[in-house]
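Peer 1: A predicted structure for the sequence below; I have some questions about it.
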Amino acid sequence: MEVSPVYMQSDDSEQDRPAYPRVFPTGEARKSDHLKAGLCVDFPVSVVLPAGGTGERTGLQTPKQFCPFLGRPLISYTIESFERVSWIQTVVVVVAKENIGLMMDIIQRFLHKKVLVVPGGSTRHRSICNGVAALGEQRRPAAHKPKVVIIHDAVRPFVDEDFLHKIATAAKEQGAAGAIRPLVSTVIATTSEGYLDHSLERAKYRASEMPQGFTYDVICEAYQKCTESDFEFGTECLHLALQYCGTNAKLIDGPPTLWKVSVKTTCFRMVLILLTFLSWSFLVSLQDSEQWDRSASRVADIASALIRDRNPAFVGQLLQA
């Protein structure tokens, strides 16, 4: 598949980055230097962020990955979480063609250093495939194929280096690795007439999450072999690796910070995310009272707007929390 990368930002000094807003220190940023040194990897790792969604499920005019928070698009926070990791060489952001200009503006405005922008496809899997193919393009500047590719959601801004290290090393050893979380709801099967058929034993099942990691050869082969049906309706990269490469992924319990900004109806969860944003802001704002006041005011405004749009039961649930 021929993919034309659109934009590559040069790798300049971290000191040139804007100081505000910067509210997402990774877990490793708060740990000692000797521990961070122990997390270095001796193989090249790149990231693919599929960000071609249109915002249809959220009901928003602006795709959620480009929605601003504290004056900065959500996707910018996600990118920075990966750019802080020294052993990640490239972050491929796959966006719809009509949003390429917007993405380039974000890169320039917030001085992202490792980003390669690639046009997306008509589905999520087609976009991921385009991103993986771009990493193998030998004509792009300073190109060398990664050993491991990490696939992540553009709207999951909380990414800790220690967990990325677990995913990357497990992917190198096993061929594939992915984050999982316990199910929070019981999953049931229905009959064709709309009646209860059976329910799954929740303790035996897990929810598949991001990030997921693959050796480049495995994920590339999986997409080369998958069908049109996979491209149109498939939802799980780990399943493609198993089905077409025989690669059984190592599953790793993910941390509770793997928030994903999801559909518009999950307003209560959105408030929890906003409060988490505020907590992370506090960690880097202790010496900047004006920044803290701005952050608190903005979170309060958004939370109030969410409450106004919901029914009294939602307000009571929020107050109880």
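Peer 2: Structure's in. What do you need?
Peer 1: When you work out contacts or count neighbours from here on, use the C-alpha atoms and nothing else.
Peer 2: Will do.
Peer 1: Tell me which residue lies farthest from the centre of this structure.
Peer 2: Distance from the centre of the chain peaks at residue 193, with 37.7 Å (C-alpha atoms, centre = their mean).
Peer 1: Report how many residues lie close to residue 47.
Peer 2: Neighbourhood size, residue 47 [other C-alpha atoms under 10 Å]: 27.
Peer 1: you'd agree it is up against residue 90?
Peer 2: Yes: when contacts are counted by C-alpha atoms under 8 Å, residue 47 is listed as touching residue 90 (6.3 Å).
Peer 1: shared neighbours of the two, which are they?
Peer 2: Both residue 47 and residue 90 lack any common contact, where contact means C-alpha atoms under 8 Å, 6 or more residues apart in numbering.
Peer 1: Can you tell me what sits against the longest strand anywhere in the chain?
Peer 2: Longest strand of the chain, by residue count under DSSP state E: strand 206-215. Strand 206-215 has contacts (C-alpha under 8 Å, 6+ apart) with 147-153, 164, 167-168, 171-172, 175-183, 238, 254, 258.
Peer 1: In that strand, which residues have enough neighbours to count as buried?
Peer 2: 208-215 (16 or more other C-alpha atoms under 10 Å).
Peer 1: got JSON lines for those residues, with distance to residue 295 too?
Peer 2: Below are the buried residues of strand 206-215 laid out as JSON lines (distance: C-alpha to C-alpha, whole Å):
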{"residue": "208", "distance to residue 295": "32"}
{"residue": "209", "distance to residue 295": "29"}
{"residue": "210", "distance to residue 295": "27"}
{"residue": "211", "distance to residue 295": "28"}
{"residue": "212", "distance to residue 295": "31"}
{"residue": "213", "distance to residue 295": "33"}
{"residue": "214", "distance to residue 295": "37"}
{"residue": "215", "distance to residue 295": "39"}
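Peer 1: dump the residue contacts of residue 273.
Peer 2: Applying C-alpha under 8 Å, 6+ apart, the residues contacting residue 273 are 259, 261.
Peer 1: Take this one as well and set it beside the first:
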Amino acid sequence: MGKRTAAVVVAGGAGRRLRPKRGALRKPYLILGTRPILIHTLKKLSGSILVDEIVVVCHRQDIGRCRSLIKRFKIPKIKGIVAGGRERFDSVFNGLKAIGENIDIVLIHDGVRPFLSHDLIKRSIEVALRHGASLAAVPVKPTVKFVDKKGFVVRTLKRDLLWEAQTPQAFKRELITKAYKRAGAKGVRATDDTALVERMGHKVRLVTGSYDNIKITTREDLKLAKVLLKDGR
């Protein structure tokens, strides 16, 4: 492609739903198979010839653990390990500030989504190069209801127009940097990176993701992840 890509891996969540005991491991470091979830994710990204460098954003208290695991499992292409912020917005912003100056495309990915494919990485980058921003997503399967504050159904949403957002979310560097700077100046926060680009009036192109590309947030997710890993996903 002739362009350089940096992956910003967000692994700074407290993960309270998977961390009931005080002092227990945060979810990126829980073992899946024979290695931590985060290491599975980093191996997928570092194994792609399209990813030139990786910045890992983790909880400040986990920087030493993260650095040790990366060394132990010999993960290449690590540009830096930086401390996350109070919210996901702050963590991603810290990651963006740490990428190399010669980067053209930024791929933002959840550290607890270990089942992304090389094909999804490729398509996400290609679409971002063409359209400026891409979002991995899958069609919503269940019927979705829009309800009022009292819990009454207002209407049934058209399922064929609803997609569940995933990561990676890829952007031209100048676009996502501008979006974060503008949001930061205005005090705007979002849990989804593409939402900040949308606020600028820039259209985001969908890339079909995978139902296997789960985010491991609950104990049920972890059980499913073990099945997917066993099946060689």
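Peer 2: Right, received. Where do you want to start? The shown structure was predicted, so the numbers you read here are calculated from the model rather than taken from an experiment.
Peer 1: What span of structure 2 is the longest strand of structure 1 aligned with?
Peer 2: Matched against structure 2 by TM-score structural alignment, strand 206-215 of structure 1 falls on residues 163-172.
Peer 1: mean deviation (superposed) between that stretch and structure 1, please.
Peer 2: Overlaying structure 1 shows stretch 163-172 of structure 2 at a mean distance of 0.7 Å from the equivalent residues (mean C-alpha distance after the TM-score superposition for structure 1).
Peer 1: all helices of the stretch 101-250 of structure 1, in order?
Peer 2: Here the stretch 101-250 of structure 1 has its helices, by DSSP state H, counting those that start in this stretch, at 124-135, 161-174, 216-225, 228-233, 237-245.
Peer 1: can you tell me which residues contact residue 244 of structure 1?
Peer 2: Per C-alpha under 8 Å, 6+ apart, neighbours of residue 244 of structure 1: 221-222, 225-226.
Peer 1: now for residue 54 of structure 1: what does it line up with in structure 2?
Peer 2: Looks like residue 54 of structure 1 aligns to residue 14 there (TM-score structural alignment).
Peer 1: For that match, give its distance to residue 62 of structure 2.
Peer 2: 11 Å (C-alpha to C-alpha, to the nearest Å).
Peer 1: for residue 203 of structure 2, same thing?
Peer 2: 36 Å.
Peer 1: between the two, which one's more packed in?
Peer 2: The neighbour count for residue 203 of structure 2 versus residue 62, taken as other C-alpha under 10 Å, is higher for residue 62 (20 against 14).
Peer 1: What is the equivalent residue in structure 1 for that one?
Peer 2: With TM-score structural alignment defining the correspondence, residue 62 of structure 2 maps onto residue 99 in structure 1.
Peer 1: right, and the secondary structure at its match would be what?
Peer 2: helix (DSSP: H, G, I helix; E, B strand; the rest coil).
Peer 1: mind listing what it touches?
Peer 2: Per C-alpha under 8 Å, 6+ apart, neighbours of residue 99 of structure 1: none.
Peer 1: Wait, residue 82 of structure 2 touches residue 61, no?
Peer 2: No: the pair residue 82 of structure 2 / residue 61 is not scored as a contact, 10.9 Å apart, by C-alpha under 8 Å.
Peer 1: if you count what's nearby, which of those two comes out ahead?
Peer 2: Neighbours per residue (other C-alpha under 10 Å) separate residue 82 of structure 2 from residue 61, with residue 82 holding more: 22 against 11.
Peer 1: Excluding chain neighbours, what is closest to that one?
Peer 2: residue 57 (5.0 Å; C-alpha to C-alpha, 6 or more residues apart in numbering).
Peer 1: can you check residue 262 of structure 1 too?
Peer 2: Distances taken as C-alpha to C-alpha, 6+ apart place residue 58 nearest to residue 262 of structure 1, at 7.2 Å, with adjacent residues excluded.
Peer 1: Would you mind pulling the contact partners of stretch 30-41 of structure 2?
Peer 2: Contacts for stretch 30-41 of structure 2 (C-alpha under 8 Å, 6+ apart): 11, 27-29, 69-70, 73, 111-116, 222, 225-226, 229.
Peer 1: Buried ones from these, can you make that a PyMOL selection?
Peer 2: Of the contacts of stretch 30-41 of structure 2, the buried ones go into a single PyMOL selection, burial set by 16+ other C-alpha under 10 Å:
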select buried, resi 11+27+28+29+69+70+111+112+113+114+115+116+222+225
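Peer 1: Which ones among the contacts of stretch 30-41 of structure 2 lie within strands?
Peer 2: residue 11.
Peer 1: Count the neighbours of the counterpart of residue 129 of structure 2 in structure 1 for me.
Peer 2: Residue pairing (TM-score structural alignment): residue 129 of structure 2 is matched to residue 172 of structure 1. Neighbourhood size, residue 172 of structure 1 [other C-alpha under 10 Å]: 19.
Peer 1: Pretty sure residue 172 of structure 1 sits against residue 147.
Peer 2: Yes: if you go by C-alpha under 8 Å, residue 172 of structure 1 and residue 147 touch, sitting 7.4 Å apart.
Peer 1: Any figure for the gap between the equivalent of residue 192 of structure 1 over in structure 2 and residue 105 of structure 2?
Peer 2: Aligned counterpart of residue 192 of structure 1 in structure 2: residue 149 (TM-score structural alignment). To residue 105 of structure 2, residue 149 of structure 2 is 41 Å away according to C-alpha to C-alpha.
Peer 1: what does residue 160 of structure 2 give?
Peer 2: Residue 160 of structure 2 is 30 Å from residue 105 of structure 2, by C-alpha to C-alpha.
Peer 1: which of these two has more neighbours?
Peer 2: Neighbour comparison, residue 160 of structure 2 and residue 105: the larger count goes to residue 105, with 25 against 10 (by other C-alpha under 10 Å).
Peer 1: What residue in structure 1 is paired with that one?
Peer 2: Under TM-score structural alignment, residue 105 of structure 2 pairs with residue 148 in structure 1.
Peer 1: residue contacts, its match?
Peer 2: Contacts of residue 148 of structure 1 (C-alpha under 8 Å, 6+ apart): 43-46, 168, 171-172, 213-216.
Peer 1: right, and the secondary structure at the alignment partner in structure 2 of residue 258 of structure 1 would be what?
Peer 2: When structure 2 is aligned by TM-score structural alignment, residue 258 of structure 1 is paired with residue 213. Under the three-state scheme (three-state DSSP), residue 213 of structure 2 adopts coil.
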